[in-house]
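Chemist: Predicted model and sequence follow; I will ask about them next.
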Amino acid sequence: MEFIDLKAQYRALKTSIDARIQKVLDHGQYILGPEVAEMEQKLAAFAGAKHCISCASGTEALLMSLLALGIKPGDEVITTPFTFAATAEMIVLAGAKPVYVDIERDTCLIDASQIEAKITPRTKAIMPVSLYGQVADMDAIHAIAARHGNIPVIEDAAQSFGATYKGRKSCNLSTIGCTSFFPSKPLGCYGDGGAVFTNDDAIAKALREIRVHGQERRYYHTRIGVGGRMDTIQCAVVLGKLERFEWEIERRLALGEQYRALLQKAGVKAGLLQVRPDRDCVWAQYTVFVEKREAVQKALQELGVPTAVHYPLSLNRQPAYRDDASAAETVNSHWAAERVMSLPMSADLNPQQMERVVAALQGVL
């Protein structure tokens, strides 16, 4: 059994993806070819945002966003410690300090009620993470940001493209939204890729310049930038996958509900992530909470059921980002890091596979 069945997805989309890639090979415009602009237009329309700027990865999307906002040494960016390292990594590379706020234990999303206490005169951005496919409470976060001088909000939406919050799409909920097209994401390419979304014309202009080494025009550099372009072939792959993306979102939503129903019916003694009633979850990972996780994973592996852990150690306990003061406060992040375990999930997961996973987990627990 595959943890994420990219092979089945490719078989379903082979004709379209192959044709898209062949077209790039034929025209030979491998950097900023026509597929780049086509993908950006389609993604912007999908999210409902005015601008989409593609880039080399979801990580690059975060860095470019921070640079576009003028984040500099001495600034602070509020975020969660329960996320992939790239979130804090890009804050640090921009010269700023990550300020950690704990998560809600039942969703693993940043606890908006704790953000305001962490705001200082040095706070220049708030970066909530839409984890496991569900968006954080963006309205509450924006209300806090507005009370403190309209602090920009960057949604780290690497895992939630396609999800909705109060009827609005992830990546079009804040000043800037950033997503990833890493192969395992809800909408992935066959390498690295990402995109930044915004409705602000000035920010969009800055992002487009930053993406090409800060160039306003060829060899005229108006700002510090990066080599952040997404290559044309990867854009072609995303365009091929977009043809059934709406169906895949529907499948992910349905599979999440089916997993929950099967786990509850079987009486599996695992904690389940909660999805708030004002939003949905596209289940980039279907994650549960288990005790004695290492032993559970080993037993499941022996039964042929793959699992993964996202993430086993919160960032403020990582050697590179250690922050003992916040680590003592973020007790929910530490609790979750010791218990989260992700089960196989992809749009092509079939009922027999899901039943096998649930039966195996029930037996092991």
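Modeler: Received, thanks.

Chemist: Could you use CA atoms for every contact and neighbour count after this?
Modeler: Noted.

Chemist: Show me the contact partners of stretch 196-205.
Modeler: 44, 49-55, 61, 65, 68-69, 171-172, 174-179 (Cα atoms under 8 Å, 6 or more residues apart in numbering).

Chemist: SS state for Tyr10?
Modeler: Secondary structure, DSSP: H, G, I helix; E, B strand; the rest coil: Tyr10 is helix.

Chemist: Neighbours of it, how many?
Modeler: 15 (other Cα atoms under 10 Å).

Chemist: in what helix or strand does the nearest residue to Val153 once chain neighbours are set aside lie?
Modeler: Excluding its sequence neighbours, the residue lying closest to Val153 (Cα to Cα, 6 or more residues apart in numbering) is Ile126, at 4.9 Å. Using DSSP states H and E, Ile126 maps to strand 123-127.

Chemist: And the host helix or strand of Val357, what's buried?
Modeler: Per DSSP H and E, Val357 falls inside helix 351-364. For helix 351-364, the neighbour count (16 or more other Cα atoms under 10 Å) marks Met354, Glu355, Val357, Val358, Ala360, Leu361, Val364 as buried.

Chemist: Okay, one more to line up with it:
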Amino acid sequence: MKLLKSEVKVPFLDLKKQYSQIKPLIEKAVLEVLESQEFIMGSQVTSFENNLKEFLGVEYAITVSSGTDALLASLMALGVKEGDEVITTAFSFVATADSIVRLGAKPIFVDISYDDFNIDVTKIESLITKKTKVILPVHLFGQSVDMIKISEIAKKYNLKVVEDSAQAFGSRTLTNKFVGTIGDLGCFSFFPSKNLGGAGDGGLVVTNNSDLAEHIKLLRSHGAREKNNSEVIGGNFRLDAIQAAVINVKMKFVSEWNRLRVEKANIYNNLFREFSLNKYIKLPKLSKGHSFNQYVILTDRRDSLFQFLLEEKVSCKIYYPYILPEQKCFKYLMKREYPIATKISKEIISLPIYPEISFEQQYKVALSIKNFFDKK
């Protein structure tokens, strides 16, 4: 068995390594913004949006201030209002659901699939009512939802679809289309920890509908086409030029970074099988199109394993310890059971995965988990 130095540390994410590889390009792009003094909208944002359109193969790409604001603006553009219902997953980051609530609408949570942690598409139709306006699937951890089935349901009931692709830039569906490009609107986040991340917050809305695109553009600038004359209530949803410049540089590398994430996921799976750990932990599916924003495993000894890994200098996270309906801000909603999401929330643990993680670091992770279960 390969020996490791005990001092090997494994950070959950190492953005410094990424930055060191593209530092001259990033600094040049940021300096151009500073020299232009064009900080809000402008040529950097336009260039970035054009490159996004070309990359994703969509008609319209509208950058916004965050992934959360991408969701909010999308729902606003679709006219979601008080009394409406939006069907979404019970297992995601809070922004998925709070964007619905902020408009006075009601999130209708659906349990998830045990295999991919995404919304269980077989349970959607039974929850559709006359108040249902939108289906909001989440491509969690970089793995695509079954968008064929989602699209069929939406068409059958004349519903709109907003894809929450915050964790899945560059992921593809089973039909090889980029996630976020199939529904009426697709939403992305450029938070620094994402596969394509900025130097702060940032987001994106994509669509092939010209009316929706124009509405999103209107909403992101306080609802105004001309200054000081707002047509509708909007918000300050604009992306800063510096963020556009930074992410525009990184976009040149994201396909290779995503390829490396899949490669690292394969290495984990192989190491865990080599150590016979698949009898103790459930490994993620290596589905076609997955981009592995997170590499997650399941174990009924999650909490003790989590603490053990931290002691071994292996950083890890829990996404998510609470399902959305259990969070305090949603306690007022009708109580239903979500057995799969609840079970997963008690067993899930995210391990370090990023393009720059070394084999030695991955081996340290796998060996640490083996040592934990060997002590059983």
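Modeler: Yes, it's here. Since the model is a prediction, treat every value here as computed from it, not as a measurement.

Chemist: How about the contacts made by the aligned partner of the residue nearest to Val153 of the first structure in the second structure?
Modeler: With TM-score structural alignment as the criterion, Ile126 of the first structure lines up with Ile135 in the second structure. Ile135 of the second structure makes contacts with Val86, Ile87, Thr88, Ile150, Ala154, Leu159, Lys160, Val161, Val162, as judged by Cα under 8 Å, 6+ apart.

Chemist: could you show me where the strands are in the stretch 251-376 of the second structure, in order?
Modeler: Ranges of strands in the stretch 251-376 of the second structure, per DSSP state E, counting those that start in this stretch, are 295-298, 348-351.

Chemist: Kindly name the residues of the first structure that line up with the last one.
Modeler: In this case it means strand 348-351 of the second structure. Under the criterion TM-score structural alignment, strand 348-351 of the second structure matches residues 340-343.

Chemist: That stretch vs the second structure, mean deviation?
Modeler: Stretch 340-343 of the first structure differs from its equivalent in the second structure by a mean of 0.4 Å after superposition (mean Cα distance after the TM-score superposition for the first structure).

Chemist: Contacts made by that stretch with the rest, please.
Modeler: Contacts of stretch 340-343 of the first structure (Cα under 8 Å, 6+ apart): 3, 285-290, 293, 306-312, 357.

Chemist: Out of those, which end up buried?
Modeler: Burial by neighbour count, 16+ other Cα under 10 Å: within these this picks out 3, 285-290, 306-312, 357.

Chemist: moving C-terminal of the strand holding Ile126 of the first structure, what's the next helix or strand?
Modeler: Per DSSP H and E, strand 123-127 of the first structure leads on to helix 138-147 as the next helix or strand towards the C-terminus.

Chemist: which bit of the second structure covers that next one?
Modeler: On the second structure, the counterpart of helix 138-147 of the first structure by TM-score structural alignment is residues 147-156.

Chemist: Now find how far off-centre the matching stretch is within its chain.
Modeler: Relative to its chain's centre, stretch 147-156 of the second structure lies at 21 Å (Cα atoms, centre = their mean, to the nearest Å).

Chemist: Using the three-state scheme, assign Arg225 of the second structure.
Modeler: strand.

Chemist: just checking, it touches Leu218?
Modeler: Yes. Using Cα atoms under 8 Å, Arg225 of the second structure is in contact with Leu218, at 6.4 Å.

Chemist: So which of those two has more stuff around it?
Modeler: A side-by-side neighbour count of Arg225 of the second structure and Leu218, using other Cα under 10 Å, places Leu218 first with 23 against 15.

Chemist: Next up, the contacts around that one.
Modeler: Leu218 of the second structure sits next to Ala224, Arg225, Val232, Gly234 when contact means Cα under 8 Å, 6+ apart.

Chemist: Now check the first structure for the residue matching the third one.
Modeler: The pairwise alignment with the first structure assigns Val232 of the second structure to Arg223, based on TM-score structural alignment.

Chemist: and that match, what does it touch?
Modeler: Glu209, Ile210, His213, Gly214, Gln215.

Chemist: Among those, name the buried ones.
Modeler: Applying 16+ other Cα under 10 Å to those flags Glu209, Ile210, His213, Gly214, Gln215 as buried.

Chemist: so what's the second one up against?
Modeler: Put plainly, it is Ile210 of the first structure. Per Cα under 8 Å, 6+ apart, neighbours of Ile210 of the first structure: Met64, Leu67, Ala68, Arg223, Ile224, Gly225, Val226, Gly228.
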